[in-house]
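Asks: Okay, sequence plus prediction incoming.
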Amino acid sequence: MAADHFDYETTLQACASGDQQALQRLYLQDGKRLMGVALRIVRDRQLAEDVLHDAFVSIWRKAHTFDRASGSGRGWIYSIVRYRALNVVRGRERETQVDEEMLESMDAAQLDHLPDAFMNSHDLGRLHDCLAALDTSRRNSLLYAYVDGCSHREIAERLKSPIGTVKAWIRRGLMTLRECMG
C-alpha cells in the first residue's frame, strides 16, 4: 500500500484502542523505511534494530496521545524513531571508553589502591536488593547475560521471548540497576 494512501491517523487510533493488528500494519507499511532512518542516525544495525523495537513499543503505548491537529500520523511515527535514535547516539557519546593502553600503563601500586567492589558486602547487599526490585523478566535476562554468559539469542530461547524484547529488558534492567546503585 502506498504511503500516500495509507491512513496513519486511523491506524494510530486503532492502536490506541488496543488493536494489535493496527500496529502490525504500521510496521509492515513503514518498518523498512523507519529502520533506514534509525540506521542512518546510529550507524549500527543492532542498535538500529533496538531503536526500531523501542520506537514501536512507544508508538503502541503512546498512540492515545497522538493528536491529528498537531500534525500527520506519519510524521509523528517518524519523529518517535528519529528522537529514539538521537537519544541512543547522545547516550553513546556520554559513555566513557576504557583505554586499554592506559590500563596497562597503570602499575600494580595504583591498582592496589582501587576499591574492590566485589569484596564490599554492603554493595553486594545493595545489588541483591536492586536485582530483587526488578521484574522477573529483566532480572532473569540480566542474570542469564552476565552470570551465565548467554547471548541475546540464547536468552530469548530460554525465556521464549522475541530477541528485541530481551535486548530491551537487558538495557532497561541495566539502567534501573545503575539508578538503584547510584
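Replies: Nice, I can see it.

Asks: C-alpha only now, for contacts and for neighbours.
Replies: Fine.

Asks: For this structure, just list every one of the helices.
Replies: All helices of the chain, identified by DSSP state H, fall at 8-16, 20-42, 45-62, 73-94, 100-105, 108-112, 121-133, 136-146, 152-159, 163-181.

Asks: is it possible to export the ones you listed to CSV including mean neighbour count?
Replies: Below are those laid out as CSV (neighbours: other Cα atoms under 10 Å):
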stretch, mean neighbour count
helix 8-16, 20
helix 20-42, 17
helix 45-62, 19
helix 73-94, 17
helix 100-105, 9
helix 108-112, 9
helix 121-133, 14
helix 136-146, 19
helix 152-159, 16
helix 163-181, 17
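
Asks: and here's the other structure:
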Amino acid sequence: MTKDLDNTDALRRLVAAVALGDRAAFRRLYDATAAKLFGFALRILRKDELAEEALQDAFVSIWHGAAGYQPHLAAPLTWMTTIVRNKALDMLRRQDDAVELDAQQFDADMLLAMQDPAAGPPDRMQMTDEARALAHCMAALEGRQRQAIGMAYFHDLSHSEVAVRLSLPIGTVKTWIRRGLDKLKTCLSKREAA
C-alpha cells in the first residue's frame, strides 16, 4: 500500500472516484486493499481458491455499489470488509460441508482482520469505536427496518432483491431503508457529539 493510501480519507476519495466510474481509481483501490481483504476472506474460507473467488465477487460488488457507499455510516475499509465477509459467508452457505461459525469468535476475527498493522492505537480505537457506534445505532432500529438495511448494505442486495426476499412492495422497502438511514445518521451524529 502506498503512503498516500494509508489513511481513511484517501480511501474515501478513491471510493468516490470509483462511484463515478474511474477505472484507474478502482485499480488503486484494489491495489491498496486487496491483500488485506484476501487475508480476511482466507480466515473465513480457509482455502486460497475460495478466498480469491470471494475477493473477486466482492470487488465486482464494490465497483457496482460504490455510488451507494455512505461514508458517515462506515469507514471505506469497514464497508469493503463487510462486502467480503458477506461474499465469503454466502460461499460457505453454498458448500455442502459448511461448518457452523462461532459468531462471537468470527466478529473478533473480523475486527482483527480489519485493523491495519501500520495503524497506531488511536486509529485502531477509532475503528473499534465506529463499529460499536454503528452496531448500537443499528440495534435501535425497528426489526424490519434493520433487516432491510442489513440486506441492502451488508449483504449487497438491490432494493428490488430485498423486496422479493421480504415479500414486500419495492416502495415500502425503499421507504424503510431511507428512513432507517436517516435514523442511523441522526443516531451516529448524536453519539459523535457526545
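Replies: Thanks, I have the structure now. Predicted model only: the values in this text are computed from it and were never measured.

Asks: Once they're superposed, what TM-score comes out?
Replies: Remark: TM-score between the superposed chains equals 0.49 [TM-score structural alignment, normalised by the length of the first structure]; 95 aligned residues with a Cα RMSD of 1.7 Å.

Asks: Tell me where the second structure has helices.
Replies: According to DSSP H, the helices that the second structure contains are 8-19, 23-45, 48-65, 76-94, 103-114, 121-139, 143-149, 159-166, 170-193.

Asks: Kindly reformat those as TSV containing mean neighbour count.
Replies: Below are the helices of the second structure laid out as TSV (neighbours: other Cα under 10 Å):
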stretch	mean neighbour count
helix 8-19	19
helix 23-45	19
helix 48-65	18
helix 76-94	20
helix 103-114	14
helix 121-139	15
helix 143-149	18
helix 159-166	17
helix 170-193	16
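
Asks: Go ahead and confirm residue 133 of the second structure touches residue 191.
Replies: Yes - the criterion here is Cα atoms under 8 Å, and residue 133 of the second structure meets it with residue 191 at 7.2 Å.

Asks: Can you tell me how far residue 15 of the first structure is from residue 92 of the first structure?
Replies: In this view, residue 15 of the first structure and residue 92 of the first structure are 31 Å apart by Cα to Cα, to the nearest Å.

Asks: again with residue 157 of the first structure
Replies: 28 Å.

Asks: Repeat that for residue 55 of the first structure.
Replies: 18 Å.

Asks: Equivalent analysis for residue 52 of the first structure, please.
Replies: Taken as Cα to Cα, the span from residue 52 of the first structure to residue 92 of the first structure is 17 Å.

Asks: now swap in residue 171 of the first structure and tell me
Replies: Residue 171 of the first structure is 13 Å from residue 92 of the first structure, by Cα to Cα.

Asks: With residue 159 of the first structure instead?
Replies: Note on residue 159 of the first structure: its distance to residue 92 of the first structure, by Cα to Cα, is 28 Å.

Asks: Would you agree residue 59 of the first structure is in contact with residue 79?
Replies: No - judged on Cα under 8 Å, residue 59 of the first structure makes no contact with residue 79 at a distance of 10.5 Å.
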